[in-house]
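Student: using only what follows, build the 3D model:
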Amino acid sequence: MELKNYIDHTLLAANATEEQIERLCREAKTYGFYAVCVNSSYVPHAKASLKDSRVKLAATIGFPLGATSTEAKVFEARLAAKEGADEIDMVINIGFLLDGKLKSVKEEIAAVKKAIDGRILKVIIETCYLTSDEILTASKLVAEAGADFVKTSTGFGSRGASTNDVKIMKQAIGDKIKIKASGGIRDAETAREYISLGADRIGTSSGIKIIS
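Tutor: As a prediction, the model looks like this:
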């Protein structure tokens, strides 16, 4: 298992600068990470920095709260794809899920997937705010809506991923779609544990430390 092939090298801080985004991309190319993950406003800058490399570019949508309108998420996702994002990491409307508006949650995911013209869609369900049953329900919804990954966390909630989250997600989706574990993963041992439980991608700002 080469950990570098699982890592989305991530910088999503509110105070991230263009210089820091450039450094993130240089590091991803140097260490051979699978992708970088940035806020959508930095997609053009990151795309230019990743030119002539195999590193994929992921952009966050409706981040980090997930509470923007479906129309806003669709527009943001479509623009990010047009500007060069290979993958989209969107946040569900968590309040809608908790209110039982499951149809609305599912339709929003499907609308974003349709807008990005076949690109990879990862859907963040923010497990820190959900019960085990709600994680199960949300994960099934993500799969049914046609997304490619269900993702644990933004890293901005009350906690990041847990091994129990990933176990529940795997129980819900089986091999229908993939899992991205993110939030609080800072060492190789933890990353390997998540992968052994079924995670196909690891989102982290500690990628260099993990593979070193």
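Student: okay, CA-based contacts and neighbour counts for the rest of this
Tutor: OK.
Student: which residue is nearest the middle of the protein?
Tutor: D89 (4.0 Å; Cα atoms, centre = their mean).
Student: I'd assumed T60 was in contact with that one.
Tutor: Yes. D89 is within contact range of T60, at 4.6 Å (criterion: Cα atoms under 8 Å).
Student: circling back to that earlier point, can you pull the contacts of the residue nearest to the centre of the chain?
Tutor: 58-61, 121-124 (Cα atoms under 8 Å, 6 or more residues apart in numbering).
Student: now these in JSON lines, with distance to E108 and neighbour count?
Tutor: Formatted as JSON lines, the contacts of D89 follow (distance: Cα to Cα, whole Å; neighbours: other Cα atoms under 10 Å):
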{"residue": "A58", "distance to E108": "19", "neighbour count": "29"}
{"residue": "A59", "distance to E108": "17", "neighbour count": "29"}
{"residue": "T60", "distance to E108": "15", "neighbour count": "27"}
{"residue": "I61", "distance to E108": "12", "neighbour count": "28"}
{"residue": "L121", "distance to E108": "12", "neighbour count": "27"}
{"residue": "K122", "distance to E108": "13", "neighbour count": "27"}
{"residue": "V123", "distance to E108": "11", "neighbour count": "28"}
{"residue": "I124", "distance to E108": "13", "neighbour count": "29"}
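Student: let's see this one next to it:
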Amino acid sequence: MRTVADVAKMIDHSLLRPELTDDDVRAGCDLAARYDVASVCVKPCDVQSAAERLTGSGVAIGTVVGFPHGSSSSRIKAAEAHAAVNDGAGELDMVLNIGRLRAGEDEAVLADIRAVVESAPGIVVKVIFENAYLTDDEKIRACRLSEQAGATYVKTSTGFASGGATPADIRLMRAHVSDRVKVKAAGGVRTLDVLLKLNEAGATRFGATATAAILDELAARLA
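Tutor: This is a model prediction of the structure:
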């Protein structure tokens, strides 16, 4: 079984719910630092304060682009990404243009992803597909386009749609990107057993709000 430290460094502690206050975000950042997770994923308006609070902690600052529907123009997504990096973000989770993917407009989807990647050189970019709305063929095309655009990760879901990460989707996505591209699971990752099952399927990063419960459960099992 993996160590608590190993699993912690697979978790992006999610602080994206619209009702979260400044106090909630500060508490979430403190929890992320205490458990030494991979990153916090905060709303764009919270990037600067999170970066200040977590300086020197070893926890990366992530935020979202075109969230949650992916429907902003590519120009706006690129500007949003650039602003987030200037505020201190080192990781960006962008939602691709779901409608254009479903319509078969692959060149537009490619350009949309590439606009974000090129606006944030050297930054980890994770492309969110929102698999609840997609066929397997559309997921496969999204994998190919994300890799072609230079993304670092492909990601299952925002966590705000009707469905989230499944082992079948993780296996599909893992099979259709090269080893250079990693897979992130998000949506419904609320227990240790779910995380471990998705990890076995090929995911190496997880968006979660139940971070403390997951890691405390692993510590109890190892004890």
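Student: what's the counterpart of the residue nearest to the centre of structure 1 in structure 2?
Tutor: Here D89 of structure 1 is matched to D93 in structure 2, going by TM-score structural alignment.
Student: go on, K180 of structure 1?
Tutor: With TM-score structural alignment as the criterion, K180 of structure 1 matches K184.
Student: how about the secondary structure of its match?
Tutor: strand (DSSP: H, G, I helix; E, B strand; the rest coil).
Student: from I113 of structure 2, how far out is it?
Tutor: Applying Cα to Cα, to the nearest Å, the value for K184 of structure 2 to I113 of structure 2 is 16 Å.
Student: check which helix or strand the residue nearest to the centre of structure 1 maps to.
Tutor: Here D89 of structure 1 sits within strand 87-91, counting by DSSP states H and E.
Student: mean deviation of that strand from structure 2?
Tutor: Strand 87-91 of structure 1 differs from its equivalent in structure 2 by a mean of 0.3 Å after superposition (mean Cα distance after the TM-score superposition for structure 1).
Student: average offset between the very next helix or strand once past that strand and structure 2?
Tutor: The helix or strand immediately downstream of strand 87-91 of structure 1 is helix 94-98, counting by DSSP H and E. Following superposition, helix 94-98 of structure 1 is found to deviate from structure 2 by 0.3 Å on average (mean Cα distance after the TM-score superposition for structure 1).
Student: following helix 94-98 of structure 1, which helix or strand comes up?
Tutor: Heading C-terminal from helix 94-98 of structure 1 (DSSP H and E), you reach helix 102-115.
Student: what's the angle between that next one and strand 87-91?
Tutor: For helix 102-115 of structure 1 against strand 87-91, the angle by axes from the mean of the first three to the mean of the last three Cα atoms, to 10 degrees is 160 degrees.
Student: now helix 102-115 of structure 1: buried residues?
Tutor: Neighbour-count burial for helix 102-115 of structure 1, with 16 or more other Cα atoms under 10 Å as criterion, is recorded at 102, 105-115.
Student: repeat that for stretch 92-105 of structure 1.
Tutor: By 16+ other Cα under 10 Å, the buried positions in stretch 92-105 of structure 1 come out as 92-94, 97, 102, 105.
Student: swap in stretch 141-158 of structure 2?
Tutor: By 16+ other Cα under 10 Å, the buried positions in stretch 141-158 of structure 2 come out as 141-147, 149-158.
Student: what stretch of structure 1 does it fall on?
Tutor: With TM-score structural alignment as the criterion, stretch 141-158 of structure 2 aligns to 137-154.
Student: endpoints of the matching stretch, how far apart?
Tutor: From its first residue to its last, stretch 137-154 of structure 1 covers 19 Å (Cα to Cα).
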